[in-house]
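In: What would the 3D arrangement of this be:
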Amino acid sequence: MTSLYSRSLSRMLAIVVGLSVALPAGLAGANFTPPSNLGRPGNREGAATRGACKVQASETEPDLTAIVPVSNIGLTTATRPTLYWYLPSNNYQEIQFSLYQTKEDNTEALIYDTQLPLAGRPRLDSLTLDGKVAPLIEGVDYRWVVSLICNPNDPDPSQVRYVEGWVRRVTASPGLSESLKAATPLQQFEILAENGLWYDALTTLVEFQQKQPTSSEAAAKWSELMNAQSVRLNRLSQQPQATGG
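Out: Below is the predicted model:
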């Protein structure tokens, strides 16, 4: 599986376009508004563990955090989206990424699992699903888990710090696709955000931030997004910079 190191993210506005699933009316400023009937139980922020490995978080720096809305689930039109998390200073040895598919009887099946070294990874980290993972099925919920492993040779779960989020693939309407073709990158972000497409919007902003790393507009939108009522990742309101690669 190929990992994609996030270089940095950005923020939000609004424009209206149709999507082939029922989505609510859009954004106020950067207030991302997901569908009201969309939600999953989750664990967006890592909890303390016992043992030798620690996270050097503080009141201003967040813990290990899955970058998903309060609802814990985000929509995408991508068959293999990019998933994002914040990685604080720590002395763990390894990242484990796991992807589970929800079945019709609400049980889960592990469909992908990989281990990645922690050395050199950026604060704003991510992983793009690649050809080793089957394309996401429309309308099916997938749970993704990022775990910090203290000692790969020690299976003690009390020393594992983890976060999780959910992703569901939907189909974009022809009108949405046409609007995106005619839009600038920031306009594309606004359109995607307005239509509740969380992962698509974040990926668009990451790519914009790569090309415009000093954009004050992008930095302001990121802060607004993280502080939005439907997101509430306030400790990420100061945009982290990628330090690894």
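In: from here on, contacts and neighbour counts on C-alpha atoms
Out: Will do.
In: Test my guess that L83 contacts D130.
Out: No - using CA atoms under 8 Å, L83 is not in contact with D130; the gap is 11.7 Å.
In: Do a quick rundown of the helices in the chain.
Out: 174-181, 185-194, 198-211, 216-227 (DSSP state H).
In: other SSEs contacting the second one?
Out: Counting contacts by 3 or more CA pairs under 8 Å, 6 or more residues apart in numbering; DSSP states H and E, helix 185-194 is packed against helix 174-181, helix 198-211.
In: Assess the claim that W85 and T128 are in contact.
Out: No - W85 lies out of contact with T128 (CA under 8 Å); the separation is 11.9 Å.
In: who's more crowded, the two?
Out: W85 (22 against 16; other CA atoms under 10 Å).
In: Could you also give me the structure for this next sequence, so I can compare it with the first?
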Amino acid sequence: PKSVHPIAQEPILEDSMATASSPSITSTSVPVLPYQAPEVASQGKRIIVDKQETGKDPIFLSVLSPDHIGLTIFEQPALFWFIGNQTDHPVDVMITDENNTQMLLDVRMLPPIRPGIHKVELKDYGIKLHPDTTYQWKIMLQGSTQGESLVTSGWIMRITPPSNLINIPQQPTLQAAPLEQLMEAGLWYDAFWALSERIQSHPTDTIALEQRAGLFEQVGLFPPAQHDRSHIQGP
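Out: From the prediction side, this is the model:
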């Protein structure tokens, strides 16, 4: 049976555009760190939900992943997803193996689910990724009736750490793993995780917010990038 979480996860950073918004500012002083897509970048396709219907609130729902198989060096990484507006419908989080033959995770988050970036910690569910194995993960927003669900999905693969990152602890931090090293190694999930941990601890860190927005833009995730920049305070 599906595990049910009666309280939706708090967003890592609530969407200020849905509440009292700060000025949206694009920083020009923070350099964009280039993400080096790995060799598997030709494989795996991200699917997002971006619905604009007359008379209805827009819906943007996306796994936060590159548009190809994303890499991690961690056995129990954190995965993140984004929703643009609050929803009063449940959200299912699922992880399967590459061939969709084994369900590793199938949990339900109950509403209300607030807008913003949400985190799923695999260690909370005892899920461990095997080395050199590809997994698909999905976020499914349930509809009012059966058959109305909306699904976003992405791909993740755990690899052996490069020699310069072999001593990182159980989760990445900007202190233990400089962002440049994670980006150069093509470790999109780990670079994003490190930035997100920094932002969760220091919500007004404009450098980390701008760097994460730049990371979003490099993989075509523009609404989440706008979301981060809306939290950058003006002078």
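In: tm score of chain vs chain?
Out: TM-score for the superposed chains, counting by TM-score structural alignment, normalised by the length of structure 2: 0.73, backed by 206 aligned residues with a CA RMSD of 3.3 Å.
In: which one of L83 and D130 of structure 1 has more residues nearby?
Out: Set side by side, L83 of structure 1 and D130 show more neighbours around L83, with 25 against 15, by other CA under 10 Å.
In: And that one, what's its match in structure 2?
Out: The equivalent of L83 of structure 1 in structure 2 is L79 (alignment by TM-score structural alignment).
In: what's the spacing between the closest residue to its match other than its chain neighbours and G214 of structure 2?
Out: Closest residue to L79 of structure 2 apart from its sequence neighbours, by CA to CA, 6 or more residues apart in numbering: V120 at 5.1 Å. In this view, V120 of structure 2 and G214 of structure 2 are 22 Å apart by CA to CA, to the nearest Å.
In: V63 of structure 2 now?
Out: The gap separating V63 of structure 2 from G214 of structure 2 is 17 Å, by CA to CA.
In: With L174 of structure 2 instead?
Out: 16 Å.
In: neighbour-wise, which of the two wins?
Out: G214 (23 against 17).
In: thinking the more buried one is in contact with A191, fair?
Out: No - counting by CA under 8 Å, G214 of structure 2 sits too far from A191 to count as a contact (11.7 Å).
In: Of the helices of structure 1, give the one that comes closest to A30 of structure 1.
Out: Closest to A30 of structure 1 of these is helix 216-227 (CA to CA; 5.1 Å).
In: what stretch of structure 2 does the closest one fall on?
Out: Under TM-score structural alignment, the match for helix 216-227 of structure 1 is residues 206-217.
In: After superposing, tell me the mean distance of that stretch to structure 1.
Out: Here stretch 206-217 of structure 2, set against structure 1 after superposition, deviates by a mean of 2.0 Å using mean CA distance after the TM-score superposition for structure 1.
In: Please enumerate the strands of structure 2.
Out: Using DSSP state E, the strands of structure 2 run over 3-5, 13-14, 49-51, 59-63, 69-72, 78-83, 91-97, 103-109, 116-121, 134-141, 150-158.
In: thinking again about what came up before, TSV please, covering the helices and strands packed on helix 185-194 of structure 1 and showing distance to L116 of structure 1.
Out: Shown next, in TSV, are those (distance: least, CA to CA, whole Å):
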stretch	distance to L116 of structure 1
helix 174-181	34
helix 198-211	21
